[in-house]
Every structure is written in structure tokens, then in C-alpha cells.
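**Q** Coordinates only, no sequence provided:
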């Protein structure tokens, strides 16, 4: 919805392309409005402002001498379409609507747009219709109407067409018929978000689009945080005959405009196609797409004076680099665009909050590196953003740690059960990344709340904190236990928001007394991982309730590996110590026997399953669309390598909620798998209400439980799964007989 900013970026990209000698330019999907407008696309104003932006572009000479393919929404006969508008020499050539809309996972395009209808009985792309241009556009171009539909643009020396994002991913992609019909250059304006281990799929699809049938393919993708949980990772590409000629950066977070340029030899395309006899046979009978002729040439007038681009190998970042670069870029984009003063994080010294802190540190490293090593344009942009965020009009950071200290505050919020080990890890980590660190004790808050409750005219005096999980047999009331853990966690959330508002005022001594709008507030960072969110293993409205969460879509397995990677590759050594520690909430006393500690609170023991097991369960539920029975059947095979003494659910019936309590602990392999499946689905069901309030998180895993965008299930449904669990039991019985 940043119409002015988007228009300036479109203009700058065309200007850069022309400066490098380009005669054709394609841009990302819906670049005029931004891809992530969501229900703003239901507003007619959005379409009106889009045309106003196009009018401003057409009034300039930017499109003189260059054919441009621009993404914007268009209303045709009162129907909204996601379109590509072709422009050259201040005129509109035609408007091409999207045929296949993205309508799964994170995408809801059919909520806002209508797919362009193609008659299935017609083997081609259908007839072109007339689109009557808005009066303002008609006055500029001198044309009242233009073609609307699926077409190719015929210049004096070649033929071009386009497809849009999702169309590349479909089995019967438009580029197949277009290539067979002689279209030599195909452009794709895309809005594809980053997800761990996903880029290779895009590369394979684009490679395949040109390797079978020849041709040139230009892939232009959105770059940056587009106003939500997704980070669009760019990585624009130019391919020819199955070979990569140019590739843009995947996580270039600081320069808003990137133009990827290649020089191609169309004779190579013609040679490959003409010598592929089977392709020629198919092409001779393929349906014809409508051509729109344009009095324009793309080819260089003196081909011998230029050098064509040579093939290169695709660059694909590893998963750890993706975790480091994607969320850190998202954090910087979110911070500089939100107008807030920085970030605040309750830093416990555990793996999750330490991962979040590390990402902020890496963000500062990347910002500082761009400031010292970037292009002149990106240096100016970064410095302006730094001064805007820090509220320091003359500040230039001498190091990335100094920048971190200006925009990042961490706090160790100690409960009465917190240990010196976690406190030490939090302090050392904050020192290594330069964060402004402090610590507080939350016991006075929790004690006060318990005292207030004891004033109620009930049997509230039974609450005895000394008995909760403190005696040798751990026989304290489960109700008291959970209540006392929850109030500690929620107290941290309250303090986090209080401190986020006051810490800039308390720490920026140099700014006190200066005129201006004040010191601003910090955004509170959450640090709940995707597995715990899926299991519901967190307190609703505890310190996982925050403004944004950069690790909310990353599983625990990857987070631990990331900590070890960042310790080595990013010089944050304390992270190795964090990675090797046992995950614990530190909300209960340790188990004491004979005056000695024999067991500390463990997240995995509390949950009755390991983080690796949670990852498998979450993947089967969301990605493979499995119900409880199919999950059990698949896990019997997936976990078949586990040994006979593999740990099942906890060996005390308090660990199993009464609704799914079993008469005796599972002993056989099948019984253990069955019980873990039941526990997982049960706890997911009873905790679905928590997922409706999850902090907006960076989307990285395709089994995210994010209720608001990605996992659209009801938050109230039967948690006992009677028919499903009975079916599992029948299979277990049959296995015993065998």
C-alpha cells in the first residue's frame, strides 16, 4: 500500500535497466501496490491509486526505448484480476490477467482476485477482449482501449510473453504452450516467499521451463518484508536453454532495488529448437496464442559489439545461512518501517531466546557491513535508516556491537528457581553481541499475586509454593503447579512490555533534554519455536506473547544447529554453550533426594516427547495432511529404528491428561508410538485456542501452526478423537497378535 514508495522503486529499476543497455524489463508480481495488500484488494480505492501510479509513470520518458512488464491489479468488467501491464514508449500494449491463482498455504488470492477463464474445450488461450482505459490514462496515451487477455508481444526481432508466479508451479504451465508456439522470451513476475530449503524448487522449475524446449526465461521476485509474516527473498534469475546466466541476491535486505541483467543470443534458442525434431513435431500442431505487434526492436543494432552472458552455477544458501539471513532481514525491514526505537527481548539464556538474540546480532552485523562495504545508494539508505531508528540525527556506528547497543535491550527475568548457569549464559551472550543488558527478579510480582488470590473467600490458603514440585516424591497438586508456573511466565510478559516502553527513556542519557518526539518505544521480541507452539507447550500471554517473533516458524532441531553455526561462523561463541544445555523453563524447583539434586525440569520430559519427535508429528499433520490414524501408521515405519528401551511418555500418570490416561504405561514399541500420537493430537486440540493468539512470526516451516494465516482449523473441536484413537488401538491389538 506504499503507492509512492513503490512507484519510485519501479521508476528507479527502469532507470537502472536502461542505464545498463536493457531493452526489456520485467518486475515482481503486483509491484505497484505491493503483493501483500490482502483485504485492501477488496477496496476499489486500491485499483484507483494503482492507475494513478501508472499514469504518473506514463507521463515521464522512462518507458521510451524499453519494453516494460509491470505488475498491478486491474478491474475489468467489474471483476478484479491480478495482471501484468505491458508498456512501451509511454503507451500500454496490453493487459494480461493471471490464469492460475495461488490459493493454498499462506496465499489467498482467490479471496481478492478472479482467475482468468479459459474455455477447456478450446485448446488455446481464448479470445482477447477490449479493456477501456481510465480517462486519465487514455488522455496520456491517446488510446481509449487495449487488448485484455492472454497474448504474446511480437516485436520486429522476437516474441515475448509472460506468466505470473503460481503459473510456473502448475503441472500444465502456460510456458509450455507458449514455447511450443514460438515465444522466445518468457517473463515471470513473482511473489514467492522464503521458506527453508525451498529455493532449489524454484530453480528446478525455471531450469525445466527452458531446458526441454529452449527459450529465455526471466524470473523477477518480490524482495523484502511485504507487511506480514512472509519475507520475500528476491533471487531474480535469467535462464536460457536450461543454463543460468544471471542471479540476484536472495537476502539482500538493505538495497530496496536490485536489477539483474543478462545479454542473451536468440540464435541459440532458435538453433536448439530447430534441431529438436520431436519438439518441432509438437510445435507444428500446437494452438496459437494471440500476437500483439509492436513497432519496436529488442536486439542490439550491432551484435558484434556486445558480449553475451556466460552460464554460471546457481547459488543456493545452506539451511543455517537461510536461518541467519532471512529472519535478520525481516527484522530490519520490520523495525525501520514500523517507526519504533528498537527491540526488547526477555533473554533467559536458553536456546530459543538466545537464537532470537543472535538473529538481532546478525542483523546488526549485516547493517554495519552494508554501511561500510555497500554501494553508495545502499550506504545512504542504511545510514538514513539507522539515524531514523536510533533517533540520533548525527550518529554513525563505529561497530556492529555499538549499533546493537543502541537498538537492542535484553533482560534476564529471574524466577526463584532460575539458576546461575542460565543467568551467566544470558549475560555473556548479551555482552558478545553488544546488547544493552539488565536483569530483574520477578518473585516480588508473583508473591504479590498469590497473596491477592489468598484474599478470596475460598480455600485459597491451600496454595503452598514450598510444596509444589519441591518434595522428593513430586506429589504436589498439579493445579497449583501449573498455576504457579503460569503466573511466573505471565509476569515476565507484563514486565517485558513495561520495560520496552521505558528502557529508551532510561538508557539514552545523551538524548535527555533534546527537543523532539521523545525516545520512542521498543518492539518486544518473542522466542517460541514452531514445535512448542504446535504442541501448545507454553503459557498463553506469557513472554511468548510479543510484537513479532523471528523464530516462530523454525523447529528446535534447526535452531540448535543454527546456534552451533552462529557460534563458529558469526563469532558469537557463547551460543555453543547455549546449544549444549538441556532445554528447561526453570519454573519449578529441581527434584531433590537425600539433599542432592537428582533431576531438573526438562522441556522434553514435561511434553512427553522429544523435539525431533514433535517435528515429525508436525510435518505429518500439516504437510502430509495426516489424521491421527495415518500419522500412527507412518510413524511405525519412520521410527522403526528406535531401540526397545526407547523412551515413551512419562512414567507417571500425571504426565497424561485425564482425558487420555491409560490404565498402564505403554510397553511395546507400537503402544509407545500410539500413545505419543494420541498425546500430540490431544494437546494440539486442547491448545488450539492458544494458536489464535500466536505472535506474528517469520514463516520458515511448512508445518507452522500460525492460525491467522497458515493453519486454518477451528479452535474448538473434540479433543478426545474417539473414533480416530479407537482405530489406532485396533491396529495396536492386531500388531500384538502378529
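**A** Received, thanks. Computed from a predicted structure; not experimentally measured.
**Q** contacts, neighbours, all on C-alpha from now
**A** OK.
**Q** Quick check: which helices or strands does the helix or strand where residue 575 lies pack against?
**A** In this assignment (DSSP states H and E), residue 575 forms part of helix 574-579. The contact analysis (3 or more Cα pairs under 8 Å, 6 or more residues apart in numbering; DSSP states H and E) places helix 574-579 against helix 351-373, helix 420-433, helix 556-569.
**Q** Buried deepest among these, which one?
**A** helix 351-373 (a mean of 23; mean count of other Cα atoms under 10 Å).
**Q** closest one to residue 303 among the helices and strands packed on helix 574-579?
**A** With Cα to Cα as the measure, helix 351-373 is the member of these nearest residue 303 (35.1 Å).
**Q** and the angle for that closest one with helix 420-433?
**A** 10 degrees (axes from the mean of the first three to the mean of the last three Cα atoms, to 10 degrees).
**Q** Where do the helices of the stretch 501-650 of the chain begin and end?
**A** Applying DSSP state H, counting those that start in this stretch to the stretch 501-650 of the chain gives helices spanning 530-535, 556-569, 574-579, 603-607, 611-618, 628-638.
**Q** Go through these and name the closest to residue 287.
**A** Between those, helix 628-638 lies closest to residue 287; by Cα to Cα that is 43.8 Å.
**Q** just how off-centre is the closest one within its chain?
**A** Mean-position distance between helix 628-638 and its chain equals 29 Å (Cα atoms, centre = their mean, to the nearest Å).
**Q** this is the other structure I want to compare:
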């Protein structure tokens, strides 16, 4: 006799502190789950208040308002006849916990606090919450009076418990707990729990999704059972983009997978499983013997069957077929992740659109193409009848309720503004590339020369000091050369903000400014190859943690995927800042200026951040990585130079533009890379140790040569 049960999990585009909006999206997901016949609904981590509240979690208002929203969910009869697993913060005994609240038919069954908190990389949960360290332990929690009036309950169980229905047992683990060596689902499976829920706030990084998906599938392949994974989706008000991808797995086989990148605020996926499959699967693995010594969980009983009994068996209901996991290529992830993030940011800040200084180089080109990708996603959502996207597009564009754009270019004309800010050092090639790209993506494009503004600033300096700086190629010093480049870059930033504020006004809009987009890639930020407060200083930066090599691959992919042949010219062009005069013998090159190739910077970045290498350990690793490609002395010189420039430019990260987080070697000083910005750039002791190794290697080579000569 099969025991079929339909289960639902969801991805919600929640927003930190948007209490009513978050509640409404939760309610919509419950209605959608019930419409699909589900008897259990699981939502994302901290979905009531939004995962990304950060230090707002230290404010008691967040907990009060979360209970107020939860009370309206409990009282709503639309939420009956389905077990609900909802995420919210709870204060218990004056301690703040990240919790799951399990309920059925307007009654809270129990509250399950998070056991293992995420506290590395972008996550600081230990700053706000306390972990529940007493596993398999439960105590009483006194409910707020507003909840007591609705449920008639005074206390409920609070702790590491599970939910027992008449036909199965459900246990919860939250996000980070899945990734730990002693994941709760292991002990729960040994104690007979058959359905695991995981509510997550997991962000997007390039090439990361497979790690998460493998963890989820392996959880039930090893232990047996059904795993429901729910995740936040969208921009929660910060640098992260939560990439959804809800998942339902049974015994290691995927039954349903949600979208990773989507403009839908509410997405619910369901699957019908046979609980007998779990029981038979577990009989084939060595679980039985191990379970005899496993911990026991307190079961909170709810007298309800989630699967129909034999008298109500419906032969039309059938289990969901298995499917393969779907993954995007990194180039596609760049196209869609930052694009969804930009749309959320724009619509929620009520901006009038974007302004991008379009230089004709590949970085600003990539930024423009991401905006183009955003416009394509918006048009697709409009064609699918997404009312929220239609309403947001009308609001952002200022075009009113009747306007519905038909093409990405039509939308871009209203919300995307580009500008080529040329000087005497700009080439005709970059200017024409910028203009043609703007035409292809449909942006409102302007073109200007800044020579008079630049010369006015230099003349002012000359009048005040009596000295006139000149470029190095004309006999000037390095400090003069750098100052003349920087003044162009900084004036572009001032010009960008002037145009961003007033361009909508010139086009007839009485209010609303444009968000200025930055376009410095992660490698240049790591090296500090940008001017502080230049046009890399912006409101947000969609490529700020994406490597140059990945951006080049992305543009190569978009050339065909978006049918934009002009992009090939950007890929083939030599990267240049165009801040120095172009002569018959000199054309400025980014890689020559930096002293590193972009490939080298990518390697340095990963070793520094991901492998936690200082100068000495990085040198040792590179001896093997670059063996036969560079001499030990060349490697030593590269490492010393990298850390010198990284250290002296670290201060630039304190004012860097908030960037979409896509890469683990991001040097973002504000949140991800917590290192001091005043560092001795010589790294004197590390240099001595590196020199000792180089000297030893060279001495051994000389000895080997002498030995060979004697032989």
C-alpha cells in the first residue's frame, strides 16, 4: 500500500524589514502550495523579516513586528489544512534565536532554533543570534500575548524537537547545519525521521551551486528520506543575491528544482513522494544497526495524516518522476545573477534608471550588457503576464499605467542612460564602439569632451603654485603623470553624478534620479588599479567581484546569445584606461601599467583570500604552480610586487562602491574581506624568508651544475 504525500517548498523574494510585503508573499506561497495539493509547506530562512536585516536584528522592534506578521498568518484561514514551516527571529530568555516556527490549523506545534550559525565569509550570524547548543533538548517557551489570544496556547515546546504526524515524522535543519560535519539530518534519520526541511538564505557565487546541490542530494542518498530545500531569492537590500533554486530530493534523486534566476517574487515547487520508498530504501543501507545507538528526538505529535489512507486512495495520484539537476554556465550566471540583482535594487529604491559612463572598454561594456540582460528578463516576465514586473516597469520608467514595453531596447530607452566622456587621450575606436553598443542595447546615449574642464583644473593649479605638471612621455615625473591621469578620472565621477541627477529632468521627468553604475572588476580592485573617487565610485557595481577573464568569457558568450556582433570588437581590443596621450610610440596598456596580467591577478586573489596565503606561503605554492614557466626569482618578484600594491592601495577598499558579490576572492573591505587598511607594504620578514628560499634554490642549481661539470 503506497503512502503518497505531496510536499511544497518555495523561493521568496523577501526584503529586509518589508514586514507586510514579506507576509503577503508568504501567504501567497501557502495558497499556491495548497492549490497544488501540498500538505507541508517550507519557506526560506528568516522569511518573515527578511534574512539580511543584519544589525537590525539587535533591535527589539524586529521581533515585535515579526510576531505581529506571524499572528496575521496564523489567524488567516487560508493557512489551514497544511503544516507550515516558517522562519522568523525569536527572543527566548532574553536571547535572540534564528528560528523555525512549525504550525498547523492556527496552532503552533513547536519552535525550533538554529543549532549551527553561519559565521564566515559574508555571514555574521553570531553577531546577532545565539546558537541552540542543547541538541535533542526541549524547554517551554511562553508565547506573546497576541499569539495566546489567537491560538489559546500559553506555552509551546522550544528546542531541538521533531514533528510527528499519524503517518510520518518531519525534522528541520536550517541552512548552515546542512554543511557541517555533524549535520542534524544524520541523527534524525537514525531516529526514524523521514522528511527533512531546510530553510536557507544562501547567496549566489559563480560556480557555487553544484556544491549546495551535491550536499542536498548526498544527504538523502546516504541516509534515505525526503529533503525539502527552500531558499531566499533576490536582492535583500545588500551586496548579495540569493539565488533561489528550491529543491525536493528523495533518496538522493531529484524530483523538483526551482529557478536559480527569476523575476518572480513567489515560486513554489511541489513533488508527490511515496513514503514507502523511503522505508524500503533504508532497509538496503546499514542504517538499522547504527540507529540502535542514535540520539532520540522529542516528538511533538499532531493528529493529522499527510497522506490519504487506503479508503481514500486516489489512483490518479502518482509519484513525481526524477530529473537531472540543471546548472548554468558561469557566463550565463554573470548574465542573469547581477541582472536580477540590478532589477530588485532599482525597483525597490524607486530610482528612475541607471547611468553608466561607457568608455568603450570591456568592463563598462560588460556592465552595459548586464543591464541589457536585465531588460530582456523584464520583457520576458511582462510577456508571461507578471503583474508585479509590469507595475514596477511602469513605475521606474515614469511612463504610467498604460505603457507596456515590447522590446528590451524600448525599456532601456526609458531607464538606461550611457555617456562617453572623452578627452584628448581618447581614441576614435573607443568612442565609436561605445556609440554603436549604446544603439544596439537601446540606451539613451550622450557623448562629450572634457578637455576644457580638465585644462581648467590644471590651469588653476598652475596659477596657484606656479608649476605645470606634464605627462611622463613628455619628460614629466611619475607623480605628475599620475596626477594628470587622476584628475581626468575624478572629473568623470563628478560629471557622471551631474548627468545622473539631471538627465531625467531634461527628458521631462519632474522627480527621480539615476543610479550611477560602477564598472571596476575584481582584479583591478584587488591590485588597486583605479583612482580613488573616480568613476569607479558609484552607487552600485554589478561587476565589482567578477574577474576580467570571466568578463571576457561572458562577452564572448553574449556575442552569440544576445546576437550582438559588436561585442567581438570589445573582446579583441587591448584593455586601456586612455588617461595618457596616444603617440606613435606609446599606447597605454592596463596590464603593462599594473605589472601583472589579469590571469596572474586572478591566481593571486584566490591564493590570498580562498587559500588564506600570506606572501611566504603564496610564494611556496606558486613555485609549484608556475614550475617551468617562471624562475624562482621571477616568482619572488611578482609576489613581493603584488603584496606591495595590495597593501598601499588597501585604503581604496574602504570607499569602494557596493558590488554584487560573485567571487570568493573579492577584496570588499565593507563586509567580506576584513583586513586592516594600514599595512606595512614591505612585509619585511616574509621577504627575507622568500629570499632565503630563492637563494637556496639557486645555490642547489649551481651545485648541480658544478657536479655535472666534474662528471
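**A** That came in fine, so what should we check first? Quick caveat: nothing in here was measured; it's all calculated off a predicted structure.
**Q** Mind putting the helices of the stretch 501-650 of the first structure into CSV with distance to residue 17 of the first structure?
**A** As requested, these are exported to CSV (distance: least, Cα to Cα, whole Å):
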stretch, distance to residue 17 of the first structure
helix 530-535, 41
helix 556-569, 36
helix 574-579, 43
helix 603-607, 54
helix 611-618, 45
helix 628-638, 51
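**Q** Deepest-packed of these, please.
**A** Taking mean count of other Cα under 10 Å, helix 530-535 is the most buried of the helices of the stretch 501-650 of the first structure, at a mean of 24.
**Q** helices or strands next to it in the packing?
**A** By 3+ Cα pairs under 8 Å, 6+ apart, helix 530-535 of the first structure packs against helix 611-618, helix 669-686.
**Q** Have a look at how far, on average, it is from the second structure.
**A** Compared with the second structure after fitting, helix 530-535 of the first structure deviates on average by 0.4 Å (mean Cα distance after the TM-score superposition for the first structure).
**Q** which residue numbers in the second structure go with that helix?
**A** Residues 522-527 of the second structure are where helix 530-535 of the first structure aligns, with TM-score structural alignment as the criterion.
**Q** And the contacts of that stretch?
**A** 530, 543-548, 594, 598, 601-602, 605, 642, 645-646, 649, 653, 666-667 (Cα atoms under 8 Å, 6 or more residues apart in numbering).
**Q** Compute the distance between the aligned residue in the second structure for residue 230 of the first structure and residue 543 of the second structure, please.
**A** Aligning on TM-score structural alignment places residue 230 of the first structure opposite residue 240 in the second structure. Per Cα to Cα, to the nearest Å, residue 240 of the second structure is found 13 Å from residue 543 of the second structure.
**Q** between these two, what contacts are shared?
**A** By Cα under 8 Å, 6+ apart, the residues touching both residue 240 of the second structure and residue 543 are residue 660.
**Q** neighbour-wise, which of the two wins?
**A** Neighbours per residue (other Cα atoms under 10 Å) separate residue 240 of the second structure from residue 543, with residue 543 holding more: 27 against 23.
**Q** how close does the more buried one sit to residue 594 of the second structure?
**A** Taking Cα to Cα, one finds residue 543 of the second structure at 19 Å from residue 594 of the second structure.
**Q** Same check on residue 163 of the second structure?
**A** 59 Å.
**Q** now the strands for the stretch 51-200 of the second structure?
**A** 83-92, 95-104, 107-113, 138-142, 155-159, 161-164, 169-174, 195-200 (DSSP state E, counting those that start in this stretch).
**Q** what range in the first structure does the last one sit on?
**A** Strand 195-200 of the second structure corresponds to residues 185-190 in the first structure, going by TM-score structural alignment.
**Q** Next, the mean deviation of that stretch compared to the second structure.
**A** Using mean Cα distance after the TM-score superposition for the first structure, the mean distance for stretch 185-190 of the first structure is 0.2 Å.
**Q** and that stretch, how far out from the chain's middle?
**A** Counting by Cα atoms, centre = their mean, stretch 185-190 of the first structure comes out at 23 Å from the chain centroid.
**Q** cool, stretch 658-669 of the second structure as well?
**A** The answer for stretch 658-669 of the second structure is 9 Å, by Cα atoms, centre = their mean.
**Q** Touching that stretch from outside, list them.
**A** 204-206, 239-241, 338, 341, 522, 525-526, 539-547, 605-606, 608-610, 653-654, 656, 672-673, 675.
**Q** picking up where we left off before, closest one to residue 428 of the first structure among the helices and strands packed on helix 530-535 of the first structure?
**A** The nearest among these, by Cα to Cα, is helix 611-618 at 26.0 Å.
**Q** What helices and strands are in contact with that closest one?
**A** Helix 611-618 of the first structure packs on helix 530-535, helix 556-569, helix 669-686, going by 3+ Cα pairs under 8 Å, 6+ apart.
**Q** Output the residue interval of the second structure matched by it.
**A** Taking TM-score structural alignment, helix 611-618 of the first structure hits residues 598-605 over in the second structure.
**Q** and if you look at stretch 711-722 of the first structure?
**A** Residue span in the second structure matched to stretch 711-722 of the first structure, by TM-score structural alignment: 673-684.
**Q** ends of the matching stretch, how far apart?
**A** End-to-end distance (Cα to Cα), stretch 673-684 of the second structure: 23 Å.
**Q** and it, how far out from the chain's middle?
**A** The answer for stretch 673-684 of the second structure is 27 Å, by Cα atoms, centre = their mean.
**Q** List the contacts of the closest residue to residue 74 of the second structure other than its chain neighbours.
**A** Nearest residue to residue 74 of the second structure, sequence neighbours excluded (Cα to Cα, 6 or more residues apart in numbering): residue 106, at 4.8 Å. The neighbours of residue 106 of the second structure, taking Cα under 8 Å, 6+ apart as the test, are 74-75, 77, 79-80, 150-151.
**Q** repeat for residue 652 of the second structure
**A** 528, 532.
**Q** That one and residue 644 of the second structure, how far apart?
**A** When residue 652 of the second structure is compared with residue 644 of the second structure (using Cα to Cα), they lie 14 Å apart.
**Q** quick revisit: and for the helix holding residue 575 of the first structure, what span of the second structure is it aligned with?
**A** Under TM-score structural alignment, the match for helix 574-579 of the first structure is residues 566-571.
**Q** Outside of the matching stretch itself, list whatever touches it.
**A** 360-362, 365, 433, 436-437, 552, 555-556, 558-559.
**Q** And the furthest pair within the residues you listed?
**A** 436 and 552 (18.7 Å).
**Q** ok so, going back, would you reformat the helices and strands packed on helix 530-535 of the first structure as CSV and include distance to residue 318 of the first structure?
**A** Listed next are those as CSV, based on distance: least, Cα to Cα, whole Å:
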stretch, distance to residue 318 of the first structure
helix 611-618, 19
helix 669-686, 30
